[in-house]
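Undergrad: Provided below are the primary sequence and the corresponding predicted coordinates.
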Amino acid sequence: MSISATTARPTVVTAAFWLWIASAAIGLIGFAVSFPSVVAATQSLSGPMAGGAMVGSVAGAIIGAAIRVVFAIFLLRGANWARIVLTVLGAIIVLSLLVSIITGNVLAILELLAVVAAVVLQWLSSAKPFFRRA
C-alpha cells in the first residue's frame, strides 16, 4: 500500500518509525552487553551444540532487529499490514522483556518504552487516514 497523493505522512507515523528503529538498536546493544552471559550459558553444552547455541543467539538478535527495521520501513510507507504486524511483534517483545524489566535492566526498560510508544503512536487517530486505502 502506498501513500495517496493527498495524504501526507503524519508526524506520529514518522515518530513511530524512529522509535521502532531505536528499539532495534537498543535490543542489539542489550544483546551485546549480555553476550558474556550467553557465552557462559553455552559453556555447559558440549561440542557443536555450544557453537550452535552461540551462533543461534547472535543470528536471532540480528534477525530480530532486522525484522523490526524492515516492517518499520513498510509502516513509514503506509502499509496497514505492517502496523498490525508491528503491534503483534511489540506485544511479543514486551512479554519477552518482562523478566529483564523486573530485574531492573535499564536497556530493557528503554526498549520497552520505545516499543510501547511506537505502537501507541502508530494507532493514534491522526495516523489512521495515512493507512486507509486510496
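TA: Thanks, I have it. Numbers count the residues shown, from 1 in each chain.

Undergrad: CA only for contacts and neighbour counts going forward, please
TA: Will do.

Undergrad: Give the buried residues for stretch 56-73.
TA: Within stretch 56-73, the residues that count as buried by 16 or more other C-alpha atoms under 10 Å are 57-58, 61-62, 64-65, 68-69, 71-73.

Undergrad: what about that stretch, distance to the chain center?
TA: Chain-centre distance of stretch 56-73: 8 Å, with C-alpha atoms, centre = their mean, to the nearest Å.

Undergrad: which other residues reach it?
TA: With C-alpha atoms under 8 Å, 6 or more residues apart in numbering as the contact definition, stretch 56-73 has outside contacts at 17, 20-21, 24-25, 27-28, 31, 38, 82-83, 85-86.

Undergrad: Buried members of these into PyMOL, please.
TA: Selecting only the buried entries of the contacts of stretch 56-73 in PyMOL, with 16+ other C-alpha under 10 Å as the criterion:
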select buried, resi 17+20+21+24+25+27+28+31+38+82+83+86
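
Undergrad: then this one, side by side with the first:
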Amino acid sequence: MPVQVRVAAYIELGLAALGFILLAFNLLSTDWNAYIADSVGPYEHNGAQLEVTPEGAVATAVVGLVLVSAGVLLNAVFAVGLLRGANWARIWITVLFGLSVIAQFVSARDPVSVVTGLLELVAVILLWLPPSNQFFRSVKQDRAIHRSRRLV
C-alpha cells in the first residue's frame, strides 16, 4: 500500500475521531432548555405564518444529531475501506468532499470547518495521485484473479 493511501486513510480516521469528539462536546455543552425556548414560536416565511412547537424543535435537533453521527460513521467506514484497497471508498470520499465544498458556499465558515475541509482536500489529492491509482488498480486485478480461481 502506498504511503499516500495510508496517510489519506489516517486523515479520514482522524476526521471521524474529531467529528465524534465535537459531537460529544456539543451534546454535553448545549443548554437544551435554552435551545428549545429559543426555537419555539411563530415565524413568517414567504408570507406564511409558521409555528414551531417544542416537539418540532426536539425533532429537528434529533435529526441533526443523527445526520452528524451518520457522517462520522461513514468517515470511519470509508477510511477502513481505503485501508482494504476499496476503490468505492475513494470515489465516495471524493464525491462527499465535492458536496461539502458546495455546502461551504451556503453556510457559515468557522475555523474548524476550514481546517477539516483543508485536511479533506489533502486526503482527496493523495487518493488520486499516480501511486494511489496504481494501488487501487492492482487490488482490483488481484481480486479478479482470486475470483477466477475459486471453485464454483
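TA: It's in. All figures in this text were calculated on a predicted structure; none of them were measured in a lab.

Undergrad: quick one: TM-score?
TA: Aligned and superposed, the two chains score 0.77 in TM-score terms (TM-score structural alignment, normalised by the length of structure 1); 123 aligned residues with a C-alpha RMSD of 2.5 Å.

Undergrad: between the buried residues of stretch 56-73 of structure 1, which is nearest Ser125 of structure 1?
TA: Among these, Ala72 lies closest to Ser125 of structure 1 (C-alpha to C-alpha), at 18.5 Å.

Undergrad: when you align them, which residue in structure 2 goes with the closest one?
TA: In structure 2, Ala72 of structure 1 lines up with Ala79, judged by TM-score structural alignment.

Undergrad: mean per-residue distance, the host helix or strand of Asn75 of structure 2 to structure 1?
TA: According to DSSP states H and E, Asn75 of structure 2 maps onto helix 54-83. Superposing on structure 1 places helix 54-83 of structure 2 at an average distance of 1.0 Å from its equivalents, by mean C-alpha distance after the TM-score superposition for structure 1.

Undergrad: Tell me the first helix or strand C-terminal of that helix.
TA: helix 87-104.

Undergrad: quick one: buried residues of the helix or strand following that following helix?
TA: Using DSSP H and E, the next helix or strand after helix 87-104 of structure 2 towards the C-terminus is helix 111-127. Residues 116-117, 119-121, 123-124, 126-127 are the ones in helix 111-127 of structure 2 that count as buried (16+ other C-alpha under 10 Å).

Undergrad: Tell me the counterpart of Asn133 of structure 2 in structure 1.
TA: By TM-score structural alignment, Asn133 of structure 2 lines up with Lys128 in structure 1.

Undergrad: Also Tyr10 of structure 2?
TA: For Tyr10 of structure 2, the aligned residue in structure 1 is Trp18 (criterion: TM-score structural alignment).
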